[in-house]
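1. Provide a 3D model corresponding to the input given below.
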Amino acid sequence: MHPLPATFVEGFHDEAEVRRMEYRPFGNTGLAVSKVSLGCGTLSQLYGNLDEAEAIQAVQLAVRRGINYIDTAPFYGQGRSEEVLGRALKGIPRQAYYVATKVTRYERDIERMFDYSARKTRESIERSLQLLGVDCIDVVQIHDIEFAPNLDQVLQETLPTLEALRQEGKLRFIGVSAYPMEILREAITRAPGRFDTVLCYSRNTLFDQSLARDYLAFFLQQKLAVICASGHGMGLLTNAGPQPWHPAHEHTKAVCREAAEYCSRRGIELGKLAMYHFLQLPGPATFLSGMQTQRLVTINLEAHSQGLSTEEADVLAHLKESVFPKIVHPHWEGIEVEQYRAAMKASKCQYAGPVSHRPRPTDVTLSRTCSRLLETRVFRIAIIDVHQEPSPITQQPTPRSRKSRENSVTTDGTDVRHGRNLGDHTVALGEKSLFEQDLGDQFKIDASTQGVQKVNLRCGADSMRIELKTEEDFQGVMYTRGSYYKQTKPCFIRPERAARTLEMKFNLDQCQTVNNGEVYSNIVVVQHDPDIVTPGDAAFAVECDFRKPRGVTVSSEIQARDSPAASRITLTSPDPSVNSQTPNEHNSVHSDSGTVTFVPSRFRNGTMPEQRVRGTVETVEIPISVPVQQPHEEL
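-> Purely as a prediction, here's the structure:
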């Protein structure tokens, strides 16, 4: 049993339940907050239809049972969350809770989604005060700073405005939030002592532990109140599953579905297991979770106060050991930012002409007008399914109505339903492959290795080296997963001048390289236009496998510990969120040496193969001789 907090109100609270709750220091603020806190993103339509009456009762039940920290934002339902929460708070004594909201992210419309200006920040605080029905907001956080045009505006305009509002008595403490944690570190480093709290989400889950591994110690050293949010991975780790908009990799979603089905067959809620795991991390001040129903409040509080049953603990152990290790892409960092920037660029009609500025065998031209393009929002890149086309496609375009949901984007007179003619090389596109995309549609653009002659991977003792060779001078960028928005070496390479060879080298503990039992993997994106993913771009899954020493030595620059690594490169997608659940469907090459080379089939021996291959890569080059030695005896 725990002592009663300063927020306890006799006659309102369930004292026995409050004493079961743990209360922790909230950084240097002097507050003590409940270990479990209430996230109100679910008090909107973000996670499906909302039963407002039930949601209000859930909020009041949560506070009555000891939760005293509540988080919301104007973006959640464009004010709906703050409005519903304000109605719920009318039935709760003001002393009983601390309320937090956010600024800078507001509308669903792409051009009005973010606003970091002083004027909008002031307007937002005034509106939040009104909707919440309070005189002062306890914590105001700058929302999703990774989307800002630059960090300077956040630190030189938004932050000083909040500091002025604090002096005016309209807020007490200032925080910052983002999904990529490196930008949080940068903001905190550049503005020492000016932030009181830091919120990171989906970084302490059953499939992503990067908060504890890479950043928690730094945040705590800065005396910040660490708010750990979304232990359910924004719905991934629940039996019901995520909403359609979830940006996670498709393979990640599939593994989480497998876990949910395993739990459902045993009458267990995956969300409770996720919540229990979420709460075990020492260090954060509070663990924020959405609870829009009284049932969810009960499940989450039981996970805190009662733990798991023997059966639930066994299921959790099984999932940790046998299911979640299958996940290759534990996060979706960078995906939403790149989609946002692409949509912003499109909304300003900068792509009403050719998709790319570089010469190509086939430029893709949008068939709609600029005003039509303003409705475009999301751009994704799909995977090439590997199969063979016996002959070039010769069918003519089929007329279609402008009302068709398939849309019409043509390439050199070839209808997108049938294929795209790449000179002597044909890549067939799917029924729903296009550049322009309507809201709500799941249409995608095929990726290819157009312009790529060779991708070479070398696995070193503690590093990976990737070399790109192209047909023509390369003027784009090459980067690893989640590195596009930061644009810092060694994870992001942009040549100073055009060249046909580009090399990237990074250590195995850099660039968000994933280590899964001595298998080190990453995604390397080859993007021809520095500003936007376009058709013809590609991404490669690169992997160095040190699990099975072979007792051989590789000399010189590709020394791979005491033995060479098994290496693999797989054609994937510039947008990991639409990658295949089965990477083996895509052509990959691998070797048991420290070197493996990806060569598109059209460059093999300098000639075209007789059959045109939809996909890429069928040749492995091993340019070294590997002397076989006797394996060392195990001591």
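2. for the rest of this, base every contact and every neighbour count on C-alpha atoms.
-> Will do.
3. packing partners for the host helix or strand of Ile70?
-> Assignment of secondary structure by DSSP states H and E places Ile70 within strand 69-71. Judged by 3 or more CA pairs under 8 Å, 6 or more residues apart in numbering; DSSP states H and E, strand 69-71 is in contact with strand 36-39, strand 98-103.
4. looking at those, which is nearest to Ser230?
-> Between Ser230 and the helices and strands packed on strand 69-71, the shortest separation by CA to CA is 8.3 Å, and it involves strand 36-39.
5. other residues contacting the very next helix or strand once past the closest one?
-> Next in sequence after strand 36-39, counting helices and strands by DSSP H and E, comes helix 52-64. Contact with helix 52-64 is made by 12-14, 18, 38, 43, 84-85, 87-89, 91-92, 96-97, 291-294, 297, as judged by CA atoms under 8 Å, 6 or more residues apart in numbering.
6. so which of these belong to helices?
-> 18, 84-85, 87-89, 294, 297 (DSSP state H).
7. ok, now which ones touch Lys102?
-> The neighbourhood of Lys102, defined by CA under 8 Å, 6+ apart, consists of 72-74, 140-143.
8. tell me the spacing between it and Thr197.
-> Remark: distance between Lys102 and Thr197 (CA to CA, to the nearest Å) = 12 Å.
9. identify the contacts common to the two.
-> Each of Gln141 lies in contact with both Lys102 and Thr197 under the rule CA under 8 Å, 6+ apart.
10. could you verify that Thr205 is part of a helix?
-> No: according to DSSP: H, G, I helix; E, B strand; the rest coil, the state of Thr205 is coil, so it is not within a helix.
11. burial measure for it, as a count.
-> Each residue near Thr205 was counted by other CA atoms under 10 Å, and the total is 23.
12. and the one 10 residues further on, by the same measure?
-> Under the neighbour criterion other CA under 10 Å, Tyr215 is assigned a count of 14.
13. tell me if I'm right that it and Met181 touch.
-> Yes: with contact defined as CA atoms under 8 Å, Tyr215 and Met181 form a contacting pair (7.2 Å).
14. one more, for comparison:
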Amino acid sequence: MHTRTLGNTGPAVSALGLGAMAMSGAYGATDRTESIATVHAAMEAGVTLIDTADFYAMGHNEVLLAEALRGRDRDSYVLSVKFGMLRGPGPEFGGVDARPEAVKNFLAYSLTRLRTDHIDIYRPARLDPAVPIEETVGAIKEMVEAGYVRHVGLSEVDAATIRRAHAVHPIADLQIEYSLLSRAVEADILPTLRELGIGLTAYGVLGRGLISGHWSAGHVGGPGDLRGFSPRFSSGNVEHNLALVEALRRVADAKGCTVAQLAIAWVAAQGDDIVPLVGARTRERLAEALPATELDLTANDLAEIEKAVPAGAARGDRYPPAFMSSLGVRN
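-> Next comes the predicted model:
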């Protein structure tokens, strides 16, 4: 497994990271034993970056990871944790709380659930419109100085917010959606990150499965599958988007790889400062994703991919309307 360094001040991590959200029911039913086996398989393959959030099934994901990581050398993996999203006992979300006192409270819970004495990268999941980013980052900075956090990260914020946060404490990386279907970061955010020496961890590199090569029109996820509310998966949009996937499949076939591998490799090829996160919840999907780190895309390959899925070609927003206002970029 190759490694990449997150920005000028962040840690060295595997060139492919594991996003654990899907292991806690975001895309339907999961199997605990298989989830833990997938984490183990990822680490055995050299994956060191593991991403979670305290609100993934309200702590379930952190507890799951604690079990999967039990007995492992703490220096053998890098934990990235998001915080701040508020939820009720049902499916509803209640906004964001990134007040300094909330930062420390959320962190205390995460440290306990993860059974660790520090978080490697700690980041607010979204910008709290009621709290200046300087106050939120200032609170995380205090936790860095106290030894509970190693690095400060951001998630889904715009270029101006990145600059303000970085002025308070060096930011290791920005976590944001980046894929062939979601390329808005290329206009302002990616240049800003590179100017400031900040890395990017890209989630949604397979469009939540839409460009994995395994989704089909008419497919219905199980209970709790958030894709049932996603505009890109809705009738009328999904057919258009899957036509893009079929164009991509022709490029993948010519390259001798799967659609998923090509989509992941494309993100990785956009710069050595970018680390794709793959939300595999089974060893089968992980095994498919891993070879993407060895896939060398030529200039001709990249041109063919661009023809198959041009920037802005996706139909539908990447989140339901209620969540769009909290994003640093829309698509």
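15. follow-up on the earlier one: just the buried ones from the contacts of helix 52-64 of the first structure?
-> For the contacts of helix 52-64 of the first structure, burial is judged from neighbour counts taken by 16 or more other CA atoms under 10 Å, and it is met by 13-14, 18, 38, 43, 84-85, 87-89, 92, 96-97, 291-294, 297.
16. that older thread, taking the ones in helices among the contacts of helix 52-64 of the first structure together, which two end up most distant?
-> So for those, where distance means CA to CA, the most widely separated pair is Val18 and Val84, at 24.1 Å.
17. list the contacts of the residue most central in space within the second structure.
-> Geometric centre of the second structure, nearest residue: Tyr203, 2.8 Å, by CA atoms, centre = their mean. Under the criterion of CA under 8 Å, 6+ apart, the contact list for Tyr203 of the second structure reads 19, 175-179, 276-278.
18. that one maps to what in the first structure?
-> In the first structure, Tyr203 of the second structure lines up with Ala229, judged by TM-score structural alignment.
19. how close does that match get to Gly41 of the first structure?
-> Between Ala229 of the first structure and Gly41 of the first structure the distance is 11 Å, computed by CA to CA.
20. which elements pack onto the strand ranked longest in the first structure?
-> As assigned by DSSP state E, the longest strand anywhere in the first structure is strand 463-474. Of the remaining helices and strands, those touching strand 463-474 of the first structure by 3+ CA pairs under 8 Å, 6+ apart are strand 452-459, strand 499-507.
21. against the second structure, where does the shortest one fall?
-> If I follow you right, that is strand 452-459 of the first structure. Counting by TM-score structural alignment, strand 452-459 of the first structure lines up with no residues of the second structure.
22. next, the angle strand 499-507 makes with that strand.
-> In terms of direction (axes from the mean of the first three to the mean of the last three CA atoms, to 10 degrees), strand 452-459 of the first structure departs from strand 499-507 by 20 degrees.
23. report all helices and strands that strand 452-459 of the first structure contacts.
-> Helices and strands in packing contact with strand 452-459 of the first structure are listed as strand 463-474, strand 566-571, strand 595-598; criterion 3+ CA pairs under 8 Å, 6+ apart.
24. can I get those strands in TSV with mean neighbour count and distance to Ala58 of the first structure?
-> Output for those, formatted as TSV (neighbours: other CA atoms under 10 Å; distance: least, CA to CA, whole Å):
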stretch	mean neighbour count	distance to Ala58 of the first structure
strand 463-474	18	50
strand 566-571	25	47
strand 595-598	26	55
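25. what's the closest of those strands to Asn49 of the first structure?
-> Put simply, out of these the one that sits nearest Asn49 of the first structure is strand 566-571, at 38.6 Å, with distance taken as CA to CA.
26. the closest one corresponds to what range in the second structure?
-> Using TM-score structural alignment, there is no partner range for strand 566-571 of the first structure in the second structure.
27. need the longest helix for the second structure.
-> Across the second structure, the longest stretch assigned as helix under DSSP H is helix 237-255.
28. what's that one in contact with?
-> So helix 237-255 of the second structure is contacted by 210-211, 213, 215-217, 231-232, 258-259, 262, 301, 304-305, 308-309, 313-316 (CA under 8 Å, 6+ apart).
29. contacts for the helix or strand just after that helix next, please.
-> In the C-terminal direction, the helix or strand that comes right after helix 237-255 of the second structure (DSSP H and E) is helix 259-268. Applying CA under 8 Å, 6+ apart, the set of residues contacting helix 259-268 of the second structure from outside is 15, 178-180, 202, 205-206, 211-213, 245, 248-249, 252, 274-276, 288-293, 295-297, 302.
30. which PyMOL command selects the buried ones in those residues?
-> Applying 16+ other CA under 10 Å to those, the buried members can be selected in PyMOL as follows:
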select buried, resi 15+178+179+180+202+205+206+211+212+213+245+248+249+252+274+275+276+289+290+291+292+293+295+297+302
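31. among the contacts of helix 259-268 of the second structure, which are located in helices?
-> 245, 248-249, 252, 288-289, 302.
32. among those, which pair sits farthest apart?
-> The distance between the two most remote of those (CA to CA) is 20.5 Å, for Glu288 and Leu302.
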